[in-house]
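Trainee: any chance you could fold what I've pasted below:
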Amino acid sequence: MKPFRYLLLAATALAALPADARPRWTEAQATTWYDRQPWLVGSNYAPATAINQLEMWQAATWDPKRIDYELGLAQGIGMNTMRVFLHDQLWQQDPEGFKRRIGEFLTIAKAHGIKPLFVLFDSCWDPDPKLGPQHPPIPGVHNSGWVQSPGMPGLRDRSRYPAYKAYVQGVIGAFATDDRVLGWDLWNEPDNGADQYKGQDGKEPLVRALLVQVFDWARDADPSQPLTSGVWIGEDWTPGGKSSPMEKLQLAQSDVITFHDYSWPEIFERRVKQLLPYRRPVICTEYMARGNGSTFDGSLPIAKRYNIGMMNWGFVDGRTQTRLPWDSWQKPYVLAEPTIWFHEVFRNDGTPYREAETSLIRRLAAAPKGVVPTVDSVQPEPRRARRR
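Mentor: This is a model prediction of the structure:
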């Protein structure tokens, strides 16, 4: 099928919202929901024992004891949410067991005062996911085992689409009225090309056409929680601006607005100002890459002032190895650690990577919405000799 036919399919699907599906929330509904939440602060989360979504959730590697320990660390620094990735193949493998483990995760999270935002699909990293034992981390490489959902074979095979509908409606339907769930992030970075992998020609039109259907399927499940998909790459997200077709779809369909930003504080604030005119709650669902200029002390106070929810990438150092920078894909850090960790809040043993950062998070989380308490700035990480 040629690209222009996918665009036609997407436009047709947008106009054909099922009659029994709930509509997109109004601005007032979205605002009312957000007003009931605390100032949202948390991380993107996978336990240190999991290299990816599959390893986190499959029965053989499910690790509730470690999850309980790590969410206790989050509670201790004032975090109240986590962004957590699911995967369509987990539903196909064992839907009832998958639902039980999600329920167990929600029980653990609630005990620590945390409401997760669940991610259903993902266009980042390996385009050929496979169930079963996952390969070990590649030494010195950032996020070397993360997988896409559904992946390129699944995107190209339209016979699998009914299974994706069953996954979306099965998971959301099971927890549609569960107040332990913050919301549903339907597709992470849908227009991410994952360029380090070959064989992904025609990916973006396929994802865009499917994302239209995913929003419809999700609304048909009638969740009490908001739906979203976050913009991340364009330069102008303002209403009527120069957003791409994918970004326009995401912004037009989301109940609450979400975005990613790994840039300097002034760019982060510019992004926030681009999105505020939508008059909907705004949540940054990925940020904090120290070596790229995105830091807790740079972005968090700005977000608190504007009442923007914040979820940084990375929590406890582990098998994802996202303490290592993005450039490790080109030059693996096999002989020495980077001078500054890229992501992560805690070391594997539960000690903070930098106590000044965890103190900042705790103090901002404790302050009323919109109030930025006077805090000592977090000092730059001192340069140290390379570790052997």
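Trainee: make it CA atoms for all contacts and neighbour counts henceforth
Mentor: Will do.
Trainee: which residue ranges of the stretch 1-150 of the chain form helices?
Mentor: Counting by DSSP state H, counting those that start in this stretch, the stretch 1-150 of the chain has helices at residues 3-15, 27-35, 53-57, 64-76, 88-93, 95-111.
Trainee: okay, buried residues for the fifth one please.
Mentor: Applying a neighbour-count criterion of 16 or more other CA atoms under 10 Å, the buried positions in helix 88-93 are 88-91.
Trainee: which other helices and strands does that helix contact?
Mentor: helix 161-174 (3 or more CA pairs under 8 Å, 6 or more residues apart in numbering; DSSP states H and E).
Trainee: buried ones in the helix it packs on?
Mentor: Result for helix 161-174 [16+ other CA under 10 Å]: buried residues 161, 164-173.
Trainee: again with stretch 56-65
Mentor: For stretch 56-65, by 16+ other CA under 10 Å, it's 56-58, 62-64.
Trainee: contacts for it?
Mentor: With CA atoms under 8 Å, 6 or more residues apart in numbering as the test, stretch 56-65 has contacts from 46-47, 49-50, 55, 86, 90, 97-98, 101, 104-105, 108, 132.
Trainee: quick revisit: can I get the buried residues of helix 88-93 in JSON lines with distance to residue 339?
Mentor: Formatted as JSON lines, the buried residues of helix 88-93 follow (distance: CA to CA, whole Å):
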{"residue": "88", "distance to residue 339": "37"}
{"residue": "89", "distance to residue 339": "38"}
{"residue": "90", "distance to residue 339": "37"}
{"residue": "91", "distance to residue 339": "40"}
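Trainee: closest one of these to residue 278?
Mentor: Checking these against residue 278 by CA to CA gives residue 88 as the nearest, at 31.0 Å.
Trainee: alongside the first, I'd like the structure of this one:
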Amino acid sequence: MPRWSAEKANRWWAKTGWVCGFNFLPSTAVNFLEMWREESFDRDTIRRELGWAADLGFNAIRVNLHYLVWKHDPDGTAARLDWLMSAADGLGIGTVPCFFDDCGFGGAEPEYGPQPDPIPGVHNSRAVASPGRAALMDGTDWDGYQSYVRQIVRRFAADPRVLFWDLYNEPGNRMIFGADGSSSYEPDFSARSLALMTNCFEWARTESPSQPLTVGAWVTPPVGSSDDPYQAPADKTALALSDIVTFHAYADTPNVRRFIDYLADLGRPMLCTEWMARPVGSRIDDQLSLFRDRNVGCFQWGMVKGRTQTHLPWPADLVAQHGGAADRSVWFHDLLDDQGRAYDPAEIATLRQVLSRQDA
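Mentor: Predicted coordinates for the structure are as follows:
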């Protein structure tokens, strides 16, 4: 199956309509391993929080799977994904599954089983990569990765509940967060990530899915840089292989406009699959309307404050690199507390107003 033509991708986008969603992890899960294990797959919380999202007008979720859960329980993993997509679809919400993820901010390698409690005061302190950075460097489970991708895509290849397939989140992301609020980098494994990402496109296309495939461009230059964005090898390869253009944009509005202008030249539908971090200027009150006006789909990070603690800031040095300050009095991500109460009622009013527009 070849890459979609730009014409086919744009026909899909015209039929789909504007997409506005969020990256979903229920508030009772400390990471995606905890979310997907049968013992901790919290159906009641998932139903409740998706219901809150539907009430606000969201029409999509992006959600990471985890390879280790599938490896230990392939049939159960697929069944739980099926259940999640049915719960979302019943509320008018489409699903974007994501297979692999290098964003292991917690620093530990993933281990199947009960997950530890969050480290107090640390953003996403138990985030683990999928399949894991050490597993990528070891390189002995490639056949398993192929089976994982192909079996799940095969099962849902014609399923309208799948909006699109996001094959790999942030390939080559080496950042880790320290418990003391610092940030650092692990040894480079980006060549392995690039190889796995490229194989993912081949494996998924072998199953001839009816939905488009993508990997988001995520490595952007420092805020204020005049360099063209998305020139890192992983980004360039992702943009060349993807049926639709996806990208991450934790940046202020002038920079987000720059990213959109740059990517618009590719002539394909655009969706920002991660955004919204208040202290770096990535805010609902101006950027949601920008995405709507430019017909760029968007998925903000987070919905309900919970065990990931993503309402807390990134490390101060990383926030500064993105042009902000790590102000702990301001929620970094997330919209609601675990009772469904809004962090900022004005944001909710803006969301309702933009999401109810009928012009796109």
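Trainee: the alignment partner in the first structure of residue 122 of the second structure and residue 51 of the first structure, how far apart?
Mentor: Matched to the first structure by TM-score structural alignment, residue 122 of the second structure sits across from residue 141. Distance, residue 141 of the first structure to residue 51 of the first structure, by CA to CA, to the nearest Å: 12 Å.
Trainee: filter the contacts of stretch 56-65 of the first structure down to the buried ones.
Mentor: By neighbour count, with 16+ other CA under 10 Å, those hold 46-47, 49-50, 55, 86, 90, 98, 101, 105, 108 as buried.
Trainee: which residue ranges form the strands in the stretch 201-350 of the second structure?
Mentor: 213-214, 245-248, 270-275, 297-301 (DSSP state E, counting those that start in this stretch).
Trainee: out of those strands, which gets nearest to residue 16 of the second structure?
Mentor: Nearest to residue 16 of the second structure among the strands of the stretch 201-350 of the second structure is strand 297-301; the distance by CA to CA comes to 10.5 Å.
Trainee: longest strand in the first structure, by residue count?
Mentor: strand 115-122 (DSSP state E).
Trainee: the second structure: matching residues for that strand?
Mentor: Under TM-score structural alignment, the match for strand 115-122 of the first structure is residues 94-101.
Trainee: how close does the matching stretch sit to the first structure?
Mentor: Stretch 94-101 of the second structure differs from its equivalent in the first structure by a mean of 0.7 Å after superposition (mean CA distance after the TM-score superposition for the first structure).
Trainee: counterpart of residue 57 of the first structure in the second structure?
Mentor: Under the alignment (TM-score structural alignment), residue 57 of the first structure maps onto residue 36.
Trainee: ok, now how distant is the corresponding residue of the second structure for residue 168 of the first structure from residue 207 of the second structure?
Mentor: Matched across to the second structure, residue 168 of the first structure falls on residue 149, judged by TM-score structural alignment. For residue 149 of the second structure, the distance to residue 207 of the second structure (CA to CA) stands at 9 Å.
Trainee: got it, and residue 241 of the second structure?
Mentor: 16 Å.
Trainee: cool, and residue 75 of the second structure?
Mentor: Applying CA to CA to residue 75 of the second structure and residue 207 of the second structure gives a distance of 18 Å.
Trainee: and residue 41 of the second structure, by the same measure?
Mentor: Residue 41 of the second structure is 28 Å from residue 207 of the second structure, by CA to CA.
Trainee: how about residue 31 of the second structure?
Mentor: From residue 31 of the second structure over to residue 207 of the second structure the distance is 29 Å, taken as CA to CA.
Trainee: who has more neighbours, these two?
Mentor: residue 31 (27 against 18; other CA atoms under 10 Å).
Trainee: for that one, which residues are in contact?
Mentor: Residue 31 of the second structure touches 25, 124, 126-128, 308, counting by CA under 8 Å, 6+ apart.
Trainee: residue 357 of the first structure contacts residue 299, doesn't it?
Mentor: No: look at residue 357 of the first structure against residue 299 with CA atoms under 8 Å: they stay out of range, at 11.8 Å.
Trainee: of the two, who's got more company?
Mentor: Each of residue 357 of the first structure and residue 299 has its neighbours counted (other CA under 10 Å); residue 299 has more, 23 against 19.
Trainee: quick one: map that one onto the second structure.
Mentor: By TM-score structural alignment, residue 299 of the first structure lines up with residue 287 in the second structure.
Trainee: tell me which element residue 354 of the second structure is part of?
Mentor: Using DSSP states H and E, residue 354 of the second structure falls within helix 345-355.
Trainee: helices and strands around that helix, which ones?
Mentor: Secondary elements touching helix 345-355 of the second structure (3+ CA pairs under 8 Å, 6+ apart): helix 43-56, helix 284-293.
Trainee: quick one: which of those helices is nearest residue 4 of the second structure?
Mentor: In terms of CA to CA, the element of those nearest to residue 4 of the second structure is helix 284-293, at 23.5 Å.
Trainee: which other residues reach the closest one?
Mentor: Contacts for helix 284-293 of the second structure (CA under 8 Å, 6+ apart): 18, 253, 276, 297-298, 347, 350-351, 354, 360.
Trainee: just the buried residues of stretch 27-37 of the first structure, please?
Mentor: Using 16+ other CA under 10 Å as the test for burial, stretch 27-37 of the first structure gives 30-31, 33-34.
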